[in-house]
Structures are given as C-alpha cells and as structure tokens.
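Peer 1: no FASTA, just this:
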C-alpha cells in the first residue's frame, strides 16, 4: 500500500515522521512524503532543527486516490502551517470523503479540525488541542491511541512521541483492515 505522509516544509516533529515511516516500510508498505512545496522538509526535535527529508510529491500535484491511507505527523508548527494551506486541507478532507484510513499524532489533529472531519468522532491528541477538538464537535479522550471507526472511514489518533510504538502498531493494523 502507498501511504501518504503529509507535512509542511518546516516544523514536523522528526520522530513522529521517521518512526511511523519506518514502521510502514518494515510492514512492506511504500511511504511517500507529500508536502506543500517541492524540495525538502525540515524535521525538528521539539524546537531544535534536526534532519531534512526529500519531498516525493507535492500536495497540489497528487490526490488521495493515489494512496491507501494518510499519516499526519505532529509537531506544533507542522499542522499549523498545513491548516493554512487550502490544498493540504482539501487533500486531507479527500481521504475522508473516499473512505480511506487516516492516522494523526500529537498536534496533527489541528489539520483535521480545519478539514472539518472530526465532528462526531472520538479522538485523542496532545492535551492542548482538547478544546479545539471539542469545539469542532469531537469527543476528546486522554488515551494512548484511539481508533474511531465512523462507518465511512477509520481515524487513528495518538497523543505524543511516547505513544509512538502503540500508534504505529495500531495504525498499521487498521490500515491493513481497510484494504492494505
């Protein structure tokens, strides 16, 4: 399965990109780095710059039908930049409209709020997003990983880097159930 990893050019929490990416590769999937611009994306260790990663596809030049699922890594700046980009928001929304599985960790659900896809769903995230998610119609829970099968698609959410092992195991299992 081709799995899109959507990030902004700057601000992605590196471990929230690299660990799920490696888990996808180890499971035999093809991870694809999608961003709002060509070139490279800048990873961060919290607020400190880390490594850069080459962009495989630009969000305006690809679509959800090219992928079996979507992973949204966190970082504070990453989802904030993504939610301000209309093409990125439309790309995310398209996964939900097509019934494809989506996984988001830490601050990444901010992009889901902007895409207007959390209403009626039970989700988790970094604790500071609780009010934003609740205001967008979601029910927020403080759990390591939360799977919400809304009938039309599956959404896997997780709180923070400490939850990455459970997040990776769960998102890969849910993506496999959805057809990959």
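Peer 2: Yes, it's here. Just so it is clear, the model here is predicted, and its values are computed rather than measured. Numbers count the residues shown, from 1 in each chain.

Peer 1: Please count neighbours and contacts with C-alpha atoms only from this point.
Peer 2: OK.

Peer 1: and after the host helix or strand of residue 16, which helix or strand comes next?
Peer 2: Using DSSP states H and E, residue 16 sits within helix 14-26. Counting by DSSP H and E, the next helix or strand C-terminal to helix 14-26 is strand 30-35.

Peer 1: What's the first helix or strand after that following strand?
Peer 2: Once the chain leaves strand 30-35, the next helix or strand it forms, by DSSP H and E, is strand 40-45.

Peer 1: and the next element down the chain from that next one?
Peer 2: Moving toward the C-terminus from strand 40-45, the next helix or strand (DSSP H and E) is strand 48-54.

Peer 1: Okay, one more to line up with it:
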C-alpha cells in the first residue's frame, strides 16, 4: 500500500507562502478545485474527491490524528463518474462530511506542497512526502521538517486531524 509522511498547518494566508513555495519548487503552481465527500468508514477514512463532473478519485487512507508529521497509508481509485459514485456511497455508507477547497500544488522532488483555501475554514499548508517501498518513515519526517523550516512554518501552527474534522468541530 503506498504511503507518505504528511503534515498539516494553519497559515495566515496562501498568498504569503506562494513566493517561498515557488522559490523551492521543481514544478508548479498548479491550481486545482477539489470537492471531497467523506463517508462513514470504520477502519480509516474514505473520501470521494471530485475535480469535475467527469473526473474524480476514490481515496481510502489510514493515519493517526496527531500534530506534526504522521505516516499515512492510502489507495487511490480513479473515476469518470464522481456524482453517481458519491450517490451510491452515500446511500450505502452515509456521508461523514464534505470539504470544498482551492488547492495550489507545488512539487519539490518527491514532496507535494499543497496551499489550500478551505471553504468555511481558512488557509492551510499540507506537505506530503511520498515514501519508497521499505523506506523508513523517519527519513520522510526529516524531509518534512526541513521543508517546514524553508517555508517558515512553526511547529505551533501544526494541526491534527483532517479538514472534515475541523469543519465538524466548528459545526459547519
């Protein structure tokens, strides 16, 4: 199962980090609109990410809800019919929440930098360091810490959980 090291941090604004991310990136910025629907799932999280009416992906993942870098295991399954898949999964499992965001993606080597504007929540940075098969998570954690320092993100800005959790806590 593919895995990565992930961190999520609350930031003042996406615009403030754009120049820093652009300066260290190999690729980007790539602008992406995402509409994520989370479904009830007992042994991890399952969400349908819709990019458009004809493009999306079903994502199952498991990770600890903790501040700081955390290992995430995931499986991606593309779909050309996100709306009907959303309806089927909603009927079968029930929705656990929905997150809409505008993501600006940069690539720094094997790491994805996400600068997210999340509807009803604010601005966030997400780093995903993709690990190789058998690679120690500590290597990815070190890489995430190094990128945090380059971007000027403090440990006090780190959050635990997912955007859907934060929205649920706010009652949105």
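Peer 2: Nice, I can see it. Source: prediction; values computed, not measured.

Peer 1: TM between them?
Peer 2: Overlay of the two chains. TM-score (TM-score structural alignment, normalised by the length of the second structure): 0.31; 96 aligned residues with a Cα RMSD of 5.6 Å.

Peer 1: thinking again about what came up before, buried residues in the helix holding residue 16 of the first structure, which are they?
Peer 2: Across helix 14-26 of the first structure, burial judged by 16 or more other Cα atoms under 10 Å covers 14-17, 19-21, 23-24.

Peer 1: Spatially central residue in the second structure, please.
Peer 2: Nearest to the mean C-alpha position of the second structure, by Cα atoms, centre = their mean, lies residue 126 at 6.0 Å.

Peer 1: Strand 40-45 and the helix holding residue 16 of the first structure, what's the angle between them?
Peer 2: 110 degrees (axes from the mean of the first three to the mean of the last three Cα atoms, to 10 degrees).

Peer 1: quick one, helix 14-26 of the first structure and strand 30-35 angle?
Peer 2: Using the same axes, to 10 degrees, the inter-axis angle of helix 14-26 of the first structure relative to strand 30-35 is 150 degrees.

Peer 1: just checking, what packs against helix 14-26 of the first structure?
Peer 2: strand 2-7, strand 30-35, strand 40-45, helix 164-177 (3 or more Cα pairs under 8 Å, 6 or more residues apart in numbering; DSSP states H and E).

Peer 1: burial measure for residue 93 of the second structure, as a count.
Peer 2: The number of residues packed near residue 93 of the second structure is 12, by other Cα atoms under 10 Å.

Peer 1: Now the longest helix seen in the second structure: buried residues?
Peer 2: In the second structure, taking DSSP state H as the definition, the longest helix is helix 137-151. By 16+ other Cα under 10 Å, the buried positions in helix 137-151 of the second structure come out as 137, 140-141, 143-145, 147-148, 151.

Peer 1: List just the nearest of the residues you listed to residue 14 of the second structure.
Peer 2: For the buried residues of helix 137-151 of the second structure, the minimum distance to residue 14 of the second structure (Cα to Cα) is 11.6 Å, reached by residue 151.
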